[in-house]
Structure formats: C-alpha cells, structure tokens
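> Sequence and predicted model, in that order:
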Amino acid sequence: MPEGHSVHRIARQFDRNYVGRAVRASSPQGRFVEGASVIDERTVMSVRAVGKQMFLEFEGDVWLRVHLGMYGAWDFAGEILVDPTIASANGRMGQTNQRGTDLEGEPILDDAGENSLTSIGAPRRARVHVRMSEQTTGLADEGDQWPPPVVGQVRLRLMTEVTCADLRGPTACELQDPEQVQATIGKLGPDPLVDDVAEGEERFTRVVRRKPTAIGLLLMDQAVVSGIGNVYRAEMLFRARQNPHTPGRDVPEDVVRGLWRDWVKLLRTGVETGQMMTMDDLSDEDYRKAMASRDDRHWVYHRAGLPCRVCGTTIVVEEAAGRKLYWCPNCQKG
C-alpha cells in the first residue's frame, strides 16, 4: 500500500502539472463515467494530500477524492514539469538523494529499476512515462503517441494538452462537495506535512496515551495519525526500541512524543527521496547500497528469519490486524 510520502509526492506532481489548467476527464474502464463527466473540461483549482488520501479541487466547488488503497497507482505520461525536490536524471519520481549532494559515478539502479543516486535538480520538462505507487517495477515505453494508449483497467484519465494521468485500482475514487471533504479530513489523524507539527504532537500524544490498543495497531490507525503504513510502522517501533504489543496508554510519554517526531523526520525524507529510507548515519558506501537495494534500507521490515542488525536476534514476523508485523524480540522488549 502506498504510504503517506507517496501520496504527498503525487500531489506535488498534480500541483505542478494540473493546477490552473482545464482537463479532459474520462473513465476508460467505465466505472467512473458519471463522475468523469462532471469534472470534464473543468479547471483544477488546488490539490491536497492528507495521509494516504488526495483531494483535487475543480472549479465549481467540486472535489475528487482518491484513496489508492492496497493496489492503486497513478501513471503520468507526456510533458511533465518535475518538482525539483522529487526529480531524477531519468525523469522518474522518487530518485533524489536525501543529503542534497551530488554523488559521483554512474547512476545506480535499485532492485526496482529506479535511479536513486541523483541530486536535487532544477525544474525541467521531460517526455516520460512514470508510475506512482509502492510497487513500481519499470517505465513503460510508449513512444511519441499522443494521447498515450489506454493500458489495463484505467478508472480515471485526466488530460491537459500535454500531460496525462491515469488512475488504476484505487480503493476510493469519488466526487465530494467542500463539506464532505472537510468531514473526511476531520476523521483523519494529524499529518506532519499538513498540520502544525507541535499541535500534531500534542494531539497524537493525547490520543495514544489514553488508548488500551497496542501501539503497533495505533500507528496504523489513520484516525490516530495519518500516513503511516506497514513499513514505517515496523521501522519506527524498532527505532524507538518499543514493543509493538504494549498498550498505547502504557507507552511512556517521552516515547510517544519520540515516535511522532520520528514520523515528522521520516515522512519528510520519504517525500524528498521517494524511498522509505529508515536507517540513519550511513557511510557513503552503505548509503549507496541502501538506495540501490530496498533490502538495505530498513532495520527489521521484510527481514523475518534474519539476524537483527543490532543484536543478532532473529527477526520475527506475525499477523497484526491482517498485516505483517516485523520486530526484534530482544531490542524491542520495552
């Protein structure tokens, strides 16, 4: 499932390529024909990302709410003005160096075919086709055909004269009025990139500290905090050396506050790099390895049966509310 950093990155692409422009909207799949007809030929006024949800405002107080869910993705094609904070040399979103410095040598492609070792560059236009989701495996080659052919089940296609965005497999794709948008956002927990960070910390701490629910479940509850998914959940708890089964009300307040502050840091890094990089203070060599391989970016996630990077204890995996939870029984005793 795309986590919060991916949705914020997608929103930035819409901000640069769609806001202020009229769009042609269609539903090649046929499941959003009525909604597409409503926003067809309307101008995009603004875009908001909150947690794992994105909201596109169209003229006339009409909003499009999209929740990608487990399998949703946006595909962009055409002339794309790339946000300099998320750009890469090959036009792929998600390839910036979080340190903001140039690393010499040939670009390294990670195990998903992504060029991850480039510095933040200036805005530019490039004819590219790029997929925005957590399970991206490569770029599609569509040549210069315009509009690009519809491939697969496209729920919604949004086109300007030069840019195309295709939405596939979302959990939610619906139109809302302003009141409905506010009601939806009102049900979500704080998002460090949307809400005041200090106020968000107080709100998060207050909710967690009164809950009997395990902290490992609370971090995944979008009503408690927005944007955290399975990867960030496991990594944040390890970084805090916190047992995932401890009830929220029993987690020390300083640890709860530390979790929020760590989320602020990790979310910003994720938006800047496009990668869920959760290991700090790496040498240049280890950093390059981490950006080249997802297996080298995390402390415990996806490492079941392997030795803990800190103590050597075998990392365990278990089911928690239908999702896999990875943790170290030794480092996370507390």
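Received, thanks.
> contacts and neighbour counts: CA atoms only from here.
OK.
> and the helix or strand hosting Glu272, which residues are buried?
Per DSSP states H and E: Glu272 is located in helix 253-273. Residues 256-264, 266-273 are the ones in helix 253-273 that count as buried (16 or more other Cα atoms under 10 Å).
> now Val47, what's its secondary structure?
Here Val47 is recorded as strand under DSSP: H, G, I helix; E, B strand; the rest coil.
> from memory it sits against Glu57, does it?
Yes: in this structure, Val47 is within contact of Glu57 by Cα atoms under 8 Å, at 6.0 Å.
> A further structure is provided below for comparison with the first:
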Amino acid sequence: MDALRLVSISAVVLGHAYLADLTFSPYLEIWRMPLFFFLTGYFWTRGRPWAADALSRFRSLMVPYLLWSVLMTLVVLSWSRRSQIDGVTLADLVSAGWYGGADQPPPWWAFWFISVLFFVALLRRALERAPSWAGWAVALAGLAAAELVPESAIARTPLGIGLAAPCLFYVLAGEAFRRRVQPRIRRHRTLIGVALVAAGVGAVALGLPPHNIKWGGFGLFPWTPLTGTAMAAGMVLVFGAFVERRLRAFARGTGTGRAIRAGITALTRTGTVVVLLHGLVLMEAMRVGIEDNLMKFVVALTVSWAVGLALLATPLARPLAGVPQQWFPFGREAGA
C-alpha cells in the first residue's frame, strides 16, 4: 500500500510536468487527486479526540505548509529582483499565494492540496460520532454545491476550505471500502481491481469528464466521483494483492526485504515535501532550459524526493516534512 502512495505522489508531479501536453490527461485526472483522499480514508483511525487530532494534523500538514510558504515568498522576492515576474505585481503574487485555493500561482502550485487535506481531516473527525448518513449527506451536499455554484467559487475560498465538503466523499469512500467492502472480496482481488480500473478508463474514453478538483471541478455528478473512487478501490486491490506478492517474492529472492521496506517507507514519509516543493523545482528546471516534459518530470520528482530524504535525517524533518526525524540506512531503522 505504501508503494501505491508512491504512485499517487508521482502522479501529482506527472500532471504538473506535462500540463496540457499530456495527451492522456483525462485518464490521469479521473483518479489522480481522488486517490489521495481515498487513501486518507482507507488508513483512517477512528476514536481520536478532535482537539488532539487537529493539533497533530496542524503540526504535520499546516506547519510545513506555512514554512514552505515563507520559502516560496523568498523565491518570489528573488524573482522580482531578477525581473522574472510578468503581468502581475509582486504584492498580488504573494497575496494570492498566501490566500490559497484555486488561484494559488507558481511556485505555490500544489499547496492547495495540503490545506484542503487538513480541513477534510478535521471535518471527518468532527463527523465521526454522528450517524454515518450525516457524513455522506455533507459530502454529497458538497458535491452538489460544486456542481451548482458558478465560477469555481468553492475552490476560491481561503486555503481552499470550501473544497473540504466535496472531497470528504472520497475519504468516506476509502474508509467504507476498507471496512465493509474489501473484507468481502476474498478471491480474485487482482482481477477485480484491474476490471475496476479498466471500467474507469472506458468511461473516460466514452466521454465522461474527469476531475479538476483544484478549481472545484468534479465532473459529471455523480458519475465522475463514483468512477474516481472505483478506480482508486481497484488500485488498492491490485497493489494489495498482485504488487505485494511481487514485491515479497523479489525480496525473498534477493534478500533485500528490509531495505525495500525501509526505502518505500522513507519515500512515502517525504510526500508532503514533494507536494510542496516540486512546483518550484519544475519552474527552476524550465528556467535553466529543460523543456522536455519527461525530463522535467524526472528532475522534479528526483530532486523533491532527494530533498525530502535529506530532511528526514535532520531536526528539520518535523517542521518541514511534518514527520519525526528518522532515517533507515541499509534497512535497519534508526532515528531520533
């Protein structure tokens, strides 16, 4: 499952590296961001006090968000000195970056996801003790609002907080899948998973509009959200069965199980850093003349992951990555 998290992180960078040049973009957008929220629900732990959980998530999500925003502000100031800001004032660029939501400009780029994830988690925790139908009602009302409110209004709220309600749908779906659906699928998980992903691809091929969640776009209600969650569930089945078996077989055959586990775990712990940093890396790559989309993707992902791994081994891990300082050299856990 951690390997699937790596895929979801890579998919975020892939979409930004290619942008409009990605010919299969609709097939990526149908599941890319829903998978993030789906996995949040899939790994959801019930019963935590709201205040304690809010403080913990503020430290792990919003503290890195705010500190990286300070860094991005310094970057923008540097751009202004180099006369690299065109068509917008420095004040407008910085204020839009700090305001958050859909209109966040580069280098903030994907920051909206971290703030929205924070508010979605708080909303889910607040609704945890309510009847299950109440959470679904809030989520469906959010999706309906996204469909009815014009001009991406919910996405243009401060820090994108208006997106919390519709994105709650994917969190609840992930939670329900793990608790109620997956345990009943005892055979042919890989086959069922592939079928769900293939069905989603087929739906897009037939014209189903994909997501554009940053701008409040949830496609065709309710079919696009349902398709995104079905594809996320299919990926969970495939990675939880087929991919896990292949990784275990490879680990046994090579004796590298501990190293593989430690490496995957370390990379997943850098997810917040990758989300917050890769936009800047992409822009700097283009500034130095890297125009090939594949190369931009490789550079952005590699550099962002490298920075995240370096931070894990330092006291900056907590404030900048949102996780405790920890390192896994050669597969043996060590840390502080």
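All right, it came through fine. Because the structure is a prediction, the values reported are computed rather than measured.
> Overlay them and tell me the TM-score.
With the length set by TM-score structural alignment, normalised by the length of the first structure, the two chains reach a TM-score of 0.26; 149 aligned residues with a Cα RMSD of 7.1 Å.
> before we move on, back to that, now the element after the helix holding Glu272 of the first structure, going C-ward?
Where DSSP H and E defines the elements, the next helix or strand beyond helix 253-273 of the first structure is helix 284-292.
> what's the angle from that following helix to helix 253-273?
80 degrees (axes from the mean of the first three to the mean of the last three Cα atoms, to 10 degrees).
> buried set for helix 284-292 of the first structure?
Buried-residue list, helix 284-292 of the first structure, by 16+ other Cα under 10 Å: Tyr287, Arg288, Lys289, Ala290, Met291, Ala292.
> for the helix holding Glu272 of the first structure, packing partners?
Packing partners of helix 253-273 of the first structure (3 or more Cα pairs under 8 Å, 6 or more residues apart in numbering; DSSP states H and E): helix 4-17, helix 197-208, helix 230-239.
> Buried residues of the second one, list them for me.
Think helix 197-208 of the first structure. Going by neighbour count (16+ other Cα under 10 Å), the buried part of helix 197-208 of the first structure is Val197, Gly200, Glu201, Phe204, Thr205, Arg206, Val207, Val208.
> Repeat that for the longest one.
By neighbour count, with 16+ other Cα under 10 Å as the criterion, the buried positions of helix 4-17 of the first structure are 4-15, 17.
> quick one: that helix to helix 230-239, angle?
130 degrees.
> After helix 4-17 of the first structure, which helix or strand is next? Please name it.
Taking DSSP H and E, what comes next after helix 4-17 of the first structure is strand 24-26.
> for that following strand, packing partners?
For strand 24-26 of the first structure, the elements it packs on are helix 33-39, strand 154-159, judged by 3+ Cα pairs under 8 Å, 6+ apart.
> can you list the ones you listed in TSV and add mean neighbour count and distance to Thr184 of the first structure?
Putting those into TSV (neighbours: other Cα atoms under 10 Å; distance: least, Cα to Cα, whole Å) gives the following:
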stretch	mean neighbour count	distance to Thr184 of the first structure
helix 33-39	17	18
strand 154-159	23	21
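> Pro178 of the first structure: which of those is closest?
Of all these, helix 33-39 sits nearest to Pro178 of the first structure, with 14.8 Å by Cα to Cα.
> wait, doesn't Gly270 of the first structure sit right on His5?
Yes: Gly270 of the first structure is within contact range of His5, at 5.3 Å (criterion: Cα under 8 Å).
> which residues touch Ser10 of the second structure?
Neighbour list for Ser10 of the second structure: Leu301 [criterion: Cα atoms under 8 Å, 6 or more residues apart in numbering].
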